[in-house]
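> Predicted coordinates and the sequence they were generated for:
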Amino acid sequence: MACVRERVCSKISTDMRHLVNNTHLVSPSESLILLRGEMDNMYKEKKLEEIVVINLSGHYLINLGYLTNCWALRICILSRNYITDIDALSYCPHLIKLDVHANHITDLPDEFFWSNMICLQILYLHDNIIGDLNSIKPLYYCPSLIVLTLFDTPVSLVPKYRHNLVNNIWTLKVLDNFVIADEEVIEDCLHSDQFKALSPHFLIHLPEPPQISTWQSELKHIEDLFSLVNNILTHRSPVLIIQRWVRGHMTRKKLSRAFLNPRKHQRSQVAGELCEQGIHVLDDGNMWVEGSTEDDQCNAVGLQVDINKLQLELLEDRCEAKEITSGIFPCISHWRKSNTPHLKPKKSSIFQPRTFREPMFDPQSDDVRLL
């Protein structure tokens, strides 16, 4: 009786396997890709070479079929199928996200394939049959990879599997369900529990993909994922915390020189301009001109100092409201009413008579001077 039951079960399993191989497993046709694919502009007519998003999850696919004609493909979701080879995706070099988890993949493409994927940032390979550590070494050549999943595969049980991937893919920030900590990439780096690798602080739950995959929804999904990763690194990476504090200190120091002491900053600018013209300003305030006599130095320095003093006065007296003041009030940017509550302008100082000077022309020079 037992032998009969085994024969019946084996026959049923053979028939079911034959039925699945001949009926259920399909190759993605052009009509299926146009039906499930999306373009960046949903109001245009769908064309195979302009499809940017394709979601064929759980469609019993055995190969890639007409996906090789989707040259503009950016988001490719082929999870929960029976695909064993993804080499044909070399015709889609603009991929940003590739999801092929829960398939029958045993070997990955070579280095040339991954080096051409210059835009690929998210790669889901978990729940496959990848068992050899050498088979994942071509991933080292992927130039922009940020998120990679290989859990629930035989290769994830190999000793130092995570160490090899983290230290060979320099752009990687997330491996499996954990954000990469500084302790994993810096030798002999010891931190407290809140910065320790593989701690609950670095655990990340990958967001569920949208049920209806469109270009906008997939971009929003990728943006949320990267925002979550960057938020964890901002608070749990000592290197980034130190860099942030140093950049803030240097920025505040630079701004304090320019804005907290504007007169000194303006004088340094004027001294720099004079130095370019051959006029040097010494620490004691004296000036000298290169390659000239003492009289020429005095005349040149006097003329240049008068011009620069005039420019400096205009800069110092310029107010934020760009109004012409009477001259008895300080600059609006520095004056506070609370500092001078009893200050009242005098009419005699406001309405001062103006004197006009006649110009004097020198026929031997082009300069015009005022008397």
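Right, received. Where do you want to start?
> From here on, just use CA atoms for contacts and neighbour counts.
OK.
> ok, now how distant is residue 222 from residue 97?
Distance, residue 222 to residue 97, by C-alpha to C-alpha, to the nearest Å: 9 Å.
> These two: who's more crowded?
Taking other C-alpha atoms under 10 Å, residue 222 and residue 97 do not tie; residue 97 has more neighbours (23 against 17).
> now residue 360, what's its secondary structure?
Here residue 360 is strand, with the state taken from DSSP: H, G, I helix; E, B strand; the rest coil.
> name the element the residue nearest to it when sequence neighbours are not counted belongs to?
Nearest residue to residue 360, sequence neighbours excluded (C-alpha to C-alpha, 6 or more residues apart in numbering): residue 369, at 5.3 Å. Following DSSP states H and E, one finds residue 369 within strand 368-370.
> elements contacting that strand?
For strand 368-370, the elements it packs on are strand 359-361, judged by 3 or more C-alpha pairs under 8 Å, 6 or more residues apart in numbering; DSSP states H and E.
> Which elements pack onto the strand it packs on?
The elements that strand 359-361 packs onto, with contact taken as 3+ C-alpha pairs under 8 Å, 6+ apart, are strand 368-370.
> tell me which residues in the strand it packs on are buried?
Of all the residues in strand 368-370, not one is buried under the rule 16 or more other C-alpha atoms under 10 Å.
> alright, now check it against this:
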Amino acid sequence: MRAEAESLVENIKQSMGLLRRHLDVETATRRLAELNAKAEDPGLWNDAEAAQKLMRERTLLEDRLGSLAKIQRDLDDAVTLVELGEMEGDADAEQEGVNILKGLKAEGERRQLEALLSGEADGNDTYVEVHSGAGGTESCDWARMLLRMYMRWGERRGFEVDLAEETAGDEAGIKSATLIIKGHNAHGWMKTESGVHRLVRISPFDSNARRHTSFASVWVYPVVDDRIVVDVNEGDCRIDVYRASGAGGQHVNKTESAVRITHLPTGIVVACQSERSQHKNRATAWGMLRARIYERELEKREAAATADAASKTEIGWGHQIRSYVLQPYQMVKDLRTGHVSGTPSDVLDGDLDPFMEASLAHKLSGRTVVVEDVE
């Protein structure tokens, strides 16, 4: 087998070894068998909370064990393909096997990072808030582009993506919006996106075709599920109802179905207008408020446990994390990790995994990287 293939196989085997040790395959297999047996119990759903917890654990173990088994099968098939190609002088078959190995190497590295998403809320669904910065129409349009980018990322991942709230800009774009992205480790991946995002481009709103710089802020916080208890005193909150803005038909425009909740002690404000029912919007808004208060507590814990000022500002609200340059050249650059893409169109279409993976790897390594911004 040629040197490139041998190197890839070695890397893949190392990744699998780390994954097996992290998972403890023998223990995980026994545990999955126990969960499968319990799942067949007719009385399982008599306790809905316990049943949901069991099914979550079962799904997670099935995914991790299944992915390991699939990587091993695909590795064996790719090695066989490369060896047959060499034996028969079939360069195309040999290259196809090498390409499969490259894909498996990337998958193994991604799974390694995912296995290390062990934060208290990393496995949860997530809220994503996008807010336009100063700059009027330009920033509102940039916020709309970011909103679409995260919706496309979620769809690429096979996650469920719901728009909880959207406030339209005065002329174009959005002033703010909130997404709910539902899927395994949605928060663990998306939390790397919190911060300020900068766009440089020739403005489509400028008749003189001048270059403009726009800013928008992204705030990511986890959906609080039934495992996490967050007490919120309703007496500490102000609840407002109002007519929803934006598209939605006559009902949206004529009824006060949108709900805004202000938590007076902290100043946290959440809003939901995605449903026609005020009752449903109220329930969603309460969930968002509990999540924001929980995220605030997590931030306090992290700040208290972190002495290094650089790490405390790494994903802090109000700190620029990434620049997207469309003119006079094309580049997306992450200022925390130095990761660069020369195809902004792909990034804005949801190709964010390389940036997220680089950010997680950087955070896990504990390295401090100072990267100059692009002009």
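That came in fine, so what should we check first? The structure presented is a predicted model; accordingly, all values stated were derived computationally and were not measured.
> Overlay them and tell me the TM-score.
The TM-score (TM-score structural alignment, normalised by the length of structure 1) is 0.21; 134 aligned residues with a C-alpha RMSD of 7.3 Å.
> that older thread, the residue nearest to residue 360 of structure 1 and residue 230 of structure 1, how far apart?
Taking C-alpha to C-alpha, one finds residue 369 of structure 1 at 65 Å from residue 230 of structure 1.
> Please apply the same query to residue 115 of structure 1.
Residue 115 of structure 1 is 25 Å from residue 230 of structure 1, by C-alpha to C-alpha.
> Contacts for the helix or strand hosting residue 250 of structure 1 next, please.
If you go by DSSP H and E, residue 250 of structure 1 is part of helix 238-255. Residues outside helix 238-255 of structure 1 that contact it (C-alpha atoms under 8 Å, 6 or more residues apart in numbering) are 182, 195, 233, 234, 235.
> out of these, who has the most neighbours?
residue 233 leads those on contacts (other C-alpha under 10 Å) with 22 neighbours.
> is it true that it lies in a strand?
No: counting by three-state DSSP, residue 233 of structure 1 is not found in a strand; it is helix.
> measure it to residue 182 of structure 1 for me?
Distance from residue 233 of structure 1 to residue 182 of structure 1, by C-alpha to C-alpha: 9 Å.
> Look up how far residue 130 of structure 2 lies from residue 279 of structure 2.
24 Å.
> If you could redo that for residue 182 of structure 2, that was the one I meant.
Relative to residue 130 of structure 2, and taking C-alpha to C-alpha, residue 182 of structure 2 is found at 17 Å.
> before we move on, what about residue 83 of structure 2?
For residue 83 of structure 2, the distance to residue 130 of structure 2 - C-alpha to C-alpha - is 50 Å.
> and these two? which has more neighbours close in?
Neighbours were counted for residue 83 of structure 2 and for residue 130 using other C-alpha under 10 Å; residue 130 has more, 27 against 19.
> and that one, which of the three is it?
Residue 130 of structure 2 ends up strand, using three-state DSSP.
> ok, now which ones touch it?
143, 146, 147, 176, 177, 178, 216, 217, 218, 219.
> Show me what secondary structure element comes after the helix or strand in which the last one is found.
With elements delineated by DSSP H and E, residue 219 of structure 2 resides in strand 211-222, which encompasses its position. Toward the C-terminus, strand 211-222 of structure 2 is succeeded by strand 237-242 as the next helix or strand (DSSP H and E).
> circling back: name the residues of the strand holding residue 219 of structure 2 that are buried.
212, 213, 214, 215, 216, 217, 218, 219, 220, 221, 222.
> can you tell me how far residue 140 of structure 2 sits from residue 64 of structure 2?
Residue 140 of structure 2 is 40 Å from residue 64 of structure 2, by C-alpha to C-alpha.
> same thing with residue 48 of structure 2?
24 Å.
> Between the two, which has more neighbouring residues?
A count of neighbours by other C-alpha under 10 Å puts residue 64 above the other of residue 48 of structure 2 and residue 64, at 18 against 10.
> I'd guess that one is in a helix, am I close?
Yes: using three-state DSSP, the assignment for residue 64 of structure 2 is a helix.
> List the residues that contact it.
Contacts of residue 64 of structure 2 (C-alpha under 8 Å, 6+ apart): residue 23.
> residues in contact with residue 271 of structure 1?
280, 281.
> Can you name the element that comes right after whichever strand or helix holds residue 19 of structure 1?
Under the criterion DSSP H and E, the helix or strand holding residue 19 of structure 1 is helix 2-19. Where DSSP H and E defines the elements, the next helix or strand beyond helix 2-19 of structure 1 is helix 30-36.
> Can you give me the buried ones in that following helix?
In helix 30-36 of structure 1, counting by 16+ other C-alpha under 10 Å, buried: 33, 34.
> Which strands or helices does that helix pack on?
Using 3+ C-alpha pairs under 8 Å, 6+ apart: helix 30-36 of structure 1 touches strand 53-55.
> what packs against the strand it packs on?
Going by 3+ C-alpha pairs under 8 Å, 6+ apart, strand 53-55 of structure 1 lies up against helix 30-36, strand 37-38, strand 75-77.
> Need these in a markdown table (columns: distance to residue 253 of structure 1).
A markdown table is the format used below for those (distance: least, C-alpha to C-alpha, whole Å):
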| stretch | distance to residue 253 of structure 1 |
| --- | --- |
| helix 30-36 | 56 |
| strand 37-38 | 51 |
| strand 75-77 | 45 |
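> quick revisit: more neighbours, residue 115 and residue 230 of structure 1?
More crowded of residue 115 of structure 1 and residue 230, by other C-alpha under 10 Å: residue 115, with 18 against 14.
> coming back round to it: out of the contacts of residue 130 of structure 2, which two are the most distant from each other?
178 and 216 (13.4 Å; C-alpha to C-alpha).
> the longest helix in structure 1 is where?
Secondary structure assigned by DSSP state H gives helix 294-317 as the longest helix of structure 1.
> got a list of contacts for it?
263, 266, 267, 270, 279, 287, 288, 289, 330, 331.
> Let me have the residues you listed in JSON lines, extended by distance to residue 36 of structure 1.
Shown next, in JSON lines, are the contacts of helix 294-317 of structure 1 (distance: C-alpha to C-alpha, whole Å):
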{"residue": "263", "distance to residue 36 of structure 1": "66"}
{"residue": "266", "distance to residue 36 of structure 1": "64"}
{"residue": "267", "distance to residue 36 of structure 1": "68"}
{"residue": "270", "distance to residue 36 of structure 1": "67"}
{"residue": "279", "distance to residue 36 of structure 1": "74"}
{"residue": "287", "distance to residue 36 of structure 1": "79"}
{"residue": "288", "distance to residue 36 of structure 1": "80"}
{"residue": "289", "distance to residue 36 of structure 1": "78"}
{"residue": "330", "distance to residue 36 of structure 1": "71"}
{"residue": "331", "distance to residue 36 of structure 1": "67"}
